[in-house]
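Peer 1: Just a sequence and a predicted model for now, questions to come.
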Amino acid sequence: MNIAVFAVLAIVFYLAAAIHIARGIVERARGGSTATRPAPILALLALALHAAVLYQGILTGSGLNLGIFNTVSLVAWVVAGVVVVASLVAPVENLALVLLPSAGLGIGLELLFPNERLLLASAPLGLRLHVVLSVTAYSLLTIAALQAVVIAVEERLLRTRRYLAAMQLLPPLQIAESLMFQFIIAGFFLLSLGLLSGLMFVEDIFAQHLVHKTVLSFAAWCIFAVLLWGRYRFGWRGRTALRYMFAGFLALLLAYFGTKVVLELILHRV
C-alpha cells in the first residue's frame, strides 16, 4: 500500500480520536456518561499508521533521515504516544485534544515538504543514543509546556472570575500543576543524559555548526535546573513556575528547531 494512504488514514484517525475526546470532555462537564469511548483505539491506530510513515521516511539505505520535517513528525508521534498512554491513568485528555491533530499536521508536513539531513548508518551507537535521548527529552518537555498553557488559562479564569463554567472542561489546577512537574522532571533527566552523550561527539563546535544549538540547550538546562531547585527549595508554583517553564522551553525550541530552520531551510546546509 502506498505510504500516502497510510498517512491520510493516520490523519483521519487522529482527527476522529480528537473529536471523540472533545465530545467526552463536554459530556463529563455536563454530568453525562463517563463510559469509555473509542478515542484510545482510534488514537492507537493513528499512532501505528504514523509509525509506518516515519519508518518509510526516516530509515533509508544510507542512514537516518532527520530532516526538519521528519524530526517534527517524529517528535509529534512521540508526544502523541506519551499523552495517549498517560491519558489512561491521568487527566490529560485536554492535551490530547490539541496534540493528536498536531501529530496529523506533522505527518502532512513530512509528506508535503521532504528534505534530507542524514545521520549516516556508520554513525556510532552513542550518537544514535544521543538522538533518541534528545528527541524523547524534547517531547516530554513539550508536553510540560502545553500543560503549563492549561495552567495559565485556568489561573487566568480564576483571577478574572469570568467564564468559570469553562473550568469544568479543564483538570483541577493542583493536579495539572503536579503533572507538569512530573513531565519536567522526566524531560530534564533525559535532557541531562542527552547533553552529556552529545558532548562526546563534539570535535569542532564551529565547523559542526553546533554553537547556537549547544549554547541554547545548556541555557534551557540551566533554566529547568533553577525551576526544579526553586520548586524543591521554595515550593515555586503559579506564575513564577510558569515563567521559568516557558523560558526554558523557548530556549529548547530554538536549540532544536531554530537551528534546523536556519541550517536546512535558509542556509541549505546538511
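Peer 2: Looks like it arrived, so ask away.
Peer 1: Going by C-alpha atoms from here, please, whenever you check contacts or count neighbours.
Peer 2: Will do.
Peer 1: Helices of this protein, start to end?
Peer 2: With helices called from DSSP state H, the chain shows them at 3-29, 39-58, 68-86, 93-112, 125-160, 173-199, 211-234, 238-253, 259-260.
Peer 1: Columns mean neighbour count on top of those, output as a markdown table?
Peer 2: As requested, the helices of the chain are exported to a markdown table (neighbours: other Cα atoms under 10 Å):
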| stretch | mean neighbour count |
| --- | --- |
| helix 3-29 | 19 |
| helix 39-58 | 20 |
| helix 68-86 | 22 |
| helix 93-112 | 21 |
| helix 125-160 | 19 |
| helix 173-199 | 18 |
| helix 211-234 | 18 |
| helix 238-253 | 19 |
| helix 259-260 | 21 |
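Peer 1: closest to residue 167 out of those helices?
Peer 2: Nearest of the helices of the chain to residue 167, taken as Cα to Cα: helix 125-160 at 6.7 Å.
Peer 1: and that closest one, what does it pack onto?
Peer 2: Here helix 125-160 touches helix 68-86, helix 93-112, helix 173-199, helix 238-253, going by 3 or more Cα pairs under 8 Å, 6 or more residues apart in numbering; DSSP states H and E.
Peer 1: and the end-to-end length of stretch 254-270?
Peer 2: End-to-end distance of stretch 254-270 (Cα to Cα, to the nearest Å): 18 Å.
Peer 1: Comparison target below:
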Amino acid sequence: MPLLPLAIIAALLYLSAAGMHLLHILQRQPKLSPAVLTMGAIALACHGLVAWFSIFDEHAVHLGFYKISALISFVINVACIAWLVRRPLQNLLVVLLPLSAAAVLVSAFAPHTGTTPEDIDSGLLVHIASSVLAYAVLTLAAAQAGLVAIQDHQLKRHHATGIVTFLPPLQLMETMLFELLWAGVLLLTVAIASGFLFLDDIFAQHLVHKTVLTLIAWVIYSTLLWGHYQLGWRSQTAVRFTLGGFALLILAFFGSKLVLELVLQRS
C-alpha cells in the first residue's frame, strides 16, 4: 500500500482541522464543528492505515522509534475521541492534531528500526498493547495537567485571559485529570504486570533503565492518587506529580528506544 500519499493526506487534514478548531475557539465556538470532525475522522483513518502498514509487513513487526510514534499518536487520538463522549476534552486537539501530523509523516518517511519477528506470542502482545494504551492515556493526562496549571495560575491572580476563558470550570478540569490518571495507572499496572509475567528478563541490561523508570513513574502516579483521595491533593500538586511521572515515562520509553536503536544501533 502506498503509505506516503496517505501520510501526506493525514498530515494536511490534521493541520487543517487543528487550525479550524483553533479559529473556532478564538471565535468563542469551542464545540467541534462538523467540518473539523469530518477532516479529523478522515485523517485518523489514513493515520491508522499508515501506522498499521508501517509496523506490520509479511516478514516482521517493526516497533522501532519512528514507527511506534505513529501508533502511539493514533491511539492517543482514539482515546481522546472516546473521552469526548462524556467529557469536554476538545481543547486538547489543538495540540494533539499537529503532533499527530508530525508523527504520521515521520513514520512514513523514516527507516525501519527495532525489527522483531512476526510471531509475537499473546502474552507479549498484551504487554505491548497495555503499554501503548497506558502511554496514550497518560499523555492525555499530562496535556490536561498543563491546562489545569495555566487555568489555576490565572484564576489565582484574577487574570483569566486567552484559552482559560474557554475552559470548563477548574473543578471539572481537575475531575477530568484524575479520571485520566486512574485509567492510565490501571493500564500501566497491567503493562508492568504483563512485563514481569511474559518477558524473559524484565531487568536485562537493555531493559533495566526502562523498567526502573517506569516503576518510579507508577509510584509517583499512585502516590498522587492516594494523596488526592486521602489528603485532598489537587491543582498545582496534582500538576507537578502528573508531569513528573510523565517525564519519567518519556525517558523510559522514547529515551531508551532513542539510545538503543539510533545511537547503539540495537533492536
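Peer 2: Arrived safely, thanks for sending. In this text, all values refer to a predicted model and were calculated from it rather than measured experimentally.
Peer 1: one step back: now tabulate the helices of structure 1 in CSV and tack on distance to residue 269 of structure 1.
Peer 2: Converted to CSV, the helices of structure 1 look like this (distance: least, Cα to Cα, whole Å):
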stretch, distance to residue 269 of structure 1
helix 3-29, 27
helix 39-58, 18
helix 68-86, 12
helix 93-112, 19
helix 125-160, 19
helix 173-199, 20
helix 211-234, 15
helix 238-253, 19
helix 259-260, 9
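Peer 1: Go through those and name the closest to residue 118 of structure 1.
Peer 2: helix 39-58 (8.9 Å).
Peer 1: Where does the closest one end up in structure 2?
Peer 2: Using TM-score structural alignment, helix 39-58 of structure 1 corresponds to residues 36-55 of structure 2.
Peer 1: Apart from its neighbours in sequence, what residue is nearest residue 201 of structure 1?
Peer 2: residue 127 (7.1 Å; Cα to Cα, 6 or more residues apart in numbering).
Peer 1: Aligned to that neighbour, what sits in structure 2?
Peer 2: By TM-score structural alignment, residue 127 of structure 1 lines up with residue 124 in structure 2.
Peer 1: which residues does residue 269 of structure 1 contact?
Peer 2: residue 263 (Cα atoms under 8 Å, 6 or more residues apart in numbering).
Peer 1: Report the separation between the match of residue 127 of structure 1 and residue 145 of structure 2.
Peer 2: 31 Å.
Peer 1: And residue 234 of structure 2, by the same measure?
Peer 2: Where residue 145 of structure 2 is concerned, residue 234 of structure 2 sits at a distance of 11 Å (Cα to Cα).
Peer 1: Relative to structure 1, what is the average displacement of the match of helix 39-58 of structure 1?
Peer 2: The superposed stretch 36-55 of structure 2 is, by mean Cα distance after the TM-score superposition for structure 1, a mean 0.9 Å from where its aligned residues fall in structure 1.
Peer 1: Now do residue 79 of structure 1 against residue 125 of structure 1, distance only.
Peer 2: For residue 79 of structure 1, the distance to residue 125 of structure 1 - Cα to Cα - is 24 Å.
Peer 1: make that residue 155 of structure 1, sorry
Peer 2: 45 Å.
Peer 1: What residue in structure 1 is paired with residue 79 of structure 2?
Peer 2: Aligned partner of residue 79 of structure 2 by TM-score structural alignment: residue 82.
Peer 1: just residue 175 of structure 2 next, same as before
Peer 2: Using TM-score structural alignment, residue 175 of structure 2 pairs with residue 178 in structure 1.
Peer 1: related to what we said a few turns ago, contacting residues around the match of helix 39-58 of structure 1?
Peer 2: Counting by Cα under 8 Å, 6+ apart, 1, 3, 6-7, 9-11, 13-14, 16-18, 20-21, 61-63, 67-68, 70-71, 74, 77, 104, 107-108 sit against stretch 36-55 of structure 2.
Peer 1: Tell me the residue in structure 1 aligned with residue 248 of structure 2.
Peer 2: So, by TM-score structural alignment, residue 248 of structure 2 is matched to residue 251.
Peer 1: Who are the contact partners of that match?
Peer 2: Residue 251 of structure 1 touches 216-217, 219-220, counting by Cα under 8 Å, 6+ apart.
Peer 1: now with 6 Å?
Peer 2: Shown in contact with residue 251 of structure 1 (Cα atoms under 6 Å, 6 or more residues apart in numbering): 216, 220.
Peer 1: Please report how far it lies from residue 266 of structure 1.
Peer 2: For residue 251 of structure 1 relative to residue 266 of structure 1 (Cα to Cα), the value is 20 Å.
Peer 1: how near is the residue nearest the centre of structure 1 to residue 162 of structure 1?
Peer 2: Closest residue to the average C-alpha location of structure 1: residue 139 at 3.3 Å, with Cα atoms, centre = their mean. In this structure, residue 139 of structure 1 and residue 162 of structure 1 are 33 Å apart, going by Cα to Cα.
Peer 1: what do you get for residue 147 of structure 1?
Peer 2: 21 Å.
Peer 1: now swap in residue 151 of structure 1 and tell me
Peer 2: Note on residue 151 of structure 1: its distance to residue 162 of structure 1, by Cα to Cα, is 16 Å.
Peer 1: can you check residue 43 of structure 1 too?
Peer 2: Counting by Cα to Cα, the gap from residue 43 of structure 1 to residue 162 of structure 1 is 33 Å.
Peer 1: try residue 4 of structure 1
Peer 2: 45 Å.
Peer 1: what's the answer for residue 113 of structure 1, then?
Peer 2: From residue 113 of structure 1 to residue 162 of structure 1 the distance is 42 Å (Cα to Cα).
Peer 1: Grab the nearest non-local neighbour of residue 131 of structure 1.
Peer 2: Nearest residue to residue 131 of structure 1 in three dimensions, chain neighbours excluded: residue 194, at 7.5 Å (Cα to Cα, 6+ apart).
Peer 1: Correction: the previous question concerned residue 83 of structure 2.
Peer 2: Residue 83 of structure 2 sits nearest to residue 89 (Cα to Cα, 6+ apart), 7.1 Å away.
Peer 1: What's the one you found aligned with over in structure 1?
Peer 2: So residue 89 of structure 2 corresponds to residue 92, using TM-score structural alignment.
Peer 1: cool, residue 103 of structure 2 as well?
Peer 2: With TM-score structural alignment as the criterion, residue 103 of structure 2 pairs with residue 106.
Peer 1: Alright, that wraps it up for me.
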